[in-house]
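Asker: Predicted model, plus sequence, below.
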Amino acid sequence: MPTVHQVATSPAPAAPAHPSVGAATALLDAYGTGARFLATPSRTLLAHGVRHEVPHSAEPLSERVAEVLAEARRSGHPWPMVIGAIPFDPDAPAALVVPETLRSGPPLASDPLIGLPSAGPAPADWSITPVPEPDVYGKGVASAVDRMWKGEFNKVVLARSLELVSDRPLDIPAMLQRLARRDPSGYTFALPTAPGRDLLGASPELLLSRRGDRLTSNPLAGSTPRSADLAEDVRRAAALLQSAKDLHEHAVVVDAVHQAMAPYCSSLEVPERPTLLRTATMWHLSTTVTGVLTRPDVSALEIASSLHPTPAVCGSPTDVARRVIRETEPFDRGFFTGMIGWEDATGDGEWVVTIRCAEAEENRLRLYAGAGIVSASEPEAETAETAAKFRTFLQAVGARL
């Protein structure tokens, strides 16, 4: 029999809090208008000031970013990082900088304090103007479907917008709090794109990340609105997994991502069937594509630029879909369906598709939402899908259609 020793005991000291408690939410709480905030499933970033700005020129954007990061290192920056936003139009100026100061923390989802509720939106009188009107958007969808049946193209993503005007100045930090706490596992951002103008949102879609020689892309295509009723919510999710229309739309996007990543990879893994990804307002068909990078000198942004725009935000063939978008949408997308993210001097980075977003300026917001149109699309259903996607942001500001 083993000997049992009786020892006197005293109350044990309180265990120290886990280091992640409060580390990420402190950065969220410290955000103020004009700063740059980006939360991803790998980290939380808060940046202030501008040390270097990525210039606009005809040179490929990934090369301009690499040059700016190299210059920052030469000037004494020990670990420079570019952070910011890239527009949908590749010829338009990006809003990318090496910040003066950068604080980094763990992911928001790892911080228990992210579960605390945010304050509700302050009462405001919102004026909402759809651009275009829903019936006009539906006619655009019908026209695109007709052209697809005639063989002009295979898919196009058509967007509409809402212009919101408040009777008081916008509280962007409060909006960011509600977006981040509603979907802490996604990609939440607030980034200045021009003096007095900010881009903020909560995107579910990773275009490309690079960590060392490991590449990951998570294309989303095919979606349905969530329901507050649990049984109905489950039914909708199950129906999405069986929808021939949505599975076809998703397969087109995954194939495009596969083909674009293949030249950069020594091996590539593409699951045969999609899974489900949920946000607070939507179910999405999701496939995680992973690869091993062949050449270490290829940056995350170079590969992301070759992927962008995928059929999930533009269409197929890309050139024809871009033309249909220009002909149909009565606005410039700006940074909507572009990219937001970060990249460091080693080429590691995360680039995210800019959806579920709004542009904020003074007392005005411009919201965007799009739907993938294929030959089986119905105008009423696609209009309803865009309305459901608007809910992410409408709920963050206390407005409704």
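Answerer: Looks like it arrived, so ask away.

Asker: CA only for contacts and neighbour counts going forward, please
Answerer: Noted.

Asker: For the spatially most central residue of the chain, which residues are in contact?
Answerer: With distances taken as C-alpha atoms, centre = their mean, residue 203 lies nearest the centre of the chain, 2.9 Å away. Under the criterion of C-alpha atoms under 8 Å, 6 or more residues apart in numbering, the neighbours of residue 203 are 186, 187, 188, 352, 353, 354, 355, 356, 357.

Asker: now residue 388
Answerer: 225, 281, 282.

Asker: Would you format those residues as TSV with secondary structure and distance to residue 302 included?
Answerer: Below are the contacts of residue 388 laid out as TSV (DSSP: H, G, I helix; E, B strand; the rest coil; distance: C-alpha to C-alpha, whole Å):
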residue	secondary structure	distance to residue 302
225	strand	33
281	coil	32
282	strand	30
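
Asker: structure B:
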Amino acid sequence: MTTSVHEPVTTPPEVTGTATALLDDYRPGSDRFLATPHRTLLGHGTTAELPHGDGSLSERVRALLDGRRRAGHADAVVMGALPFDPAAAPALAVPEGVRWAPPLREDPLIALPVPPARDAADWQVREVPAAEEYGAAVAAAVARMRAGEFDKVVLARTLELTGPSAPDLPAMLRRLARRDPAGYTFAVPSGPGRTLIGASPELLVARDGSRLTANPLAGSAPRSADLAEDVRRAAALLESPKDLHEHAVVVAAVRAALAPFCTRLDVPERPTLVRTAAMWHLSTTVTGELARPDTTTALDLASALHPTPAVCGSPTDLARQVIAESEPFDRGAYTGMVGWQNADGDGEWVVTIRCAEAEGGLLRLFAGAGVVAASSPEAETAETGAKFATFLNAVGATL
């Protein structure tokens, strides 16, 4: 069994506290925070917002950053979130200033405890849809797949949490980051009065010069507190025909989307495992060399990939239709992407999962499961419940 494990690092004294300082300095509304396995960013304020209009998203971002560069701001970046629906308005902006630091996982202070979350009794939890309704939607999709209509669909559900006061977003962000410091932790404005906050395990794509990296995840199993059982679940996931098929569909789509941009694309034959505090995931790390790094940006690559079958299904158009028919809510930023890009075209875009959207006193959590012909309503409902655990732990609520 192969797992993704980060080797211990020797931390230079000047690194200690630099990443966690950005985490501690985050303020909702005006700031944009993103931590990845390679860096930590905190954007303050807003110089310019990306308009919602004609032309491709990538072209509008390029024009915005080129304009900032011509104005003497060569280090400008765009940060924020993009919705699941490409036709919906983006929430991208150029901050007034961006502070950079090494990864959170390299900062020893990330191991320090944080105050406990709000007591579970303080939260009112409403499931949308209810678990039995979600199971029925899964069963209906499975029946259609067994009839040959389509191959896969990702169906999601939400939890609506309300409490006696507005949620403490900075405290939630700190708990999420400390729970999985090697993952992708974010908090960004997602619309007027709304904040998208979460800790995703999945990189959609990153560009660094001529090199690209993508890390599709598909096929999951909940972790166990018992070590022997946890290892058994991981081993079973690596051998699960249902999950291996689900993963193969996603990897094939990623290969097909990225190949036209590359002179070389390396795709491992079999997946490995990555783990979060709550879940095991089948993972494939795809790397490649760009044919035209002078014109192909990170967002070009992300737009070509989104939505992968890992968050939508296959074929894409029919899966979107099934999602619209089955989910009694608007996904918004959920299963979209969150990230950053600079004027050179380098950047990182992360799949927006294990997340919630805060608006006033309401906190809306999202979780989905990949449904294929071999799926069962009970298993997929349980999988969404396990995925909710990442965020429920951060807010002190229970399902």
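Answerer: Nice, thanks for sending it over. Predicted model, so just to flag it, every value in this text is computed and none were measured.

Asker: Overlay the chains and give the TM-score.
Answerer: Overlay of the two chains. TM-score (TM-score structural alignment, normalised by the length of the second structure): 0.96; 386 aligned residues with a C-alpha RMSD of 1.0 Å.

Asker: rewinding a little: what's the counterpart of the residue nearest to the centre of the first structure in the second structure?
Answerer: Alignment note (TM-score structural alignment): residue 203 of the first structure maps to residue 200 of the second structure.

Asker: Show me the helices in the first structure, by range?
Answerer: Along the first structure, counting by DSSP state H, helices occupy 23-30, 61-74, 134-149, 172-182, 230-242, 244-261, 300-307, 318-328, 379-397.

Asker: tell me, the first one lands on which residues of the second structure?
Answerer: Read it as helix 23-30 of the first structure. Using TM-score structural alignment, helix 23-30 of the first structure lines up with residues 18-25 of the second structure.

Asker: Mean distance of the matching stretch to its aligned residues in the first structure, please.
Answerer: In the superposition with the first structure, the average deviation recorded for stretch 18-25 of the second structure is 0.6 Å (mean C-alpha distance after the TM-score superposition for the first structure).

Asker: Could I get the buried residue list for that stretch?
Answerer: 18, 19, 20, 21, 22, 23 (16 or more other C-alpha atoms under 10 Å).

Asker: now swap in stretch 28-48 of the first structure and tell me
Answerer: Neighbour-count burial for stretch 28-48 of the first structure, counted by 16+ other C-alpha under 10 Å, picks out 28, 31-32, 34-41, 43-48.

Asker: First-to-last residue distance for that stretch?
Answerer: Start-to-end span of stretch 28-48 of the first structure (C-alpha to C-alpha, to the nearest Å) is 13 Å.

Asker: Ok, stretch 351-368 of the first structure next?
Answerer: 19 Å.

Asker: how about that stretch, which residues of the second structure does it hit?
Answerer: Under TM-score structural alignment, the match for stretch 351-368 of the first structure in the second structure covers residues 349-366.

Asker: Off-centre distance for that stretch?
Answerer: Taking the mean of its C-alpha atoms, stretch 349-366 of the second structure sits 10 Å from the chain's own mean (C-alpha atoms, centre = their mean, to the nearest Å).

Asker: for stretch 56-66 of the first structure, same thing?
Answerer: 22 Å.

Asker: Tell me the residues of the second structure aligned with it.
Answerer: Mapped onto the second structure using TM-score structural alignment, stretch 56-66 of the first structure spans residues 52-62.

Asker: same thing with stretch 152-165 of the first structure?
Answerer: Going by TM-score structural alignment: stretch 152-165 of the first structure matches residues 149-162.

Asker: Okay, buried residues for that stretch please.
Answerer: By neighbour count on 16+ other C-alpha under 10 Å, the buried set for stretch 149-162 of the second structure is 150-162.

Asker: So which of these belong to strands?
Answerer: 152, 153, 154, 155, 156, 157, 158, 159, 160, 161, 162 (DSSP state E).

Asker: Tell me which two in the buried residues of stretch 18-25 of the second structure are the farthest apart.
Answerer: Spanning the widest gap among those are 18 and 23, at 9.1 Å by C-alpha to C-alpha.

Asker: How about residues contacting stretch 389-401 of the first structure?
Answerer: 120-124, 126, 128, 175, 178-179, 201-202, 225, 280-282, 356-358, 367-369.

Asker: One more: stretch 122-137 of the first structure?
Answerer: When contacts are defined by C-alpha under 8 Å, 6+ apart, stretch 122-137 of the first structure is touched by residues 160-168, 329-331, 379, 383, 398-399, 401.
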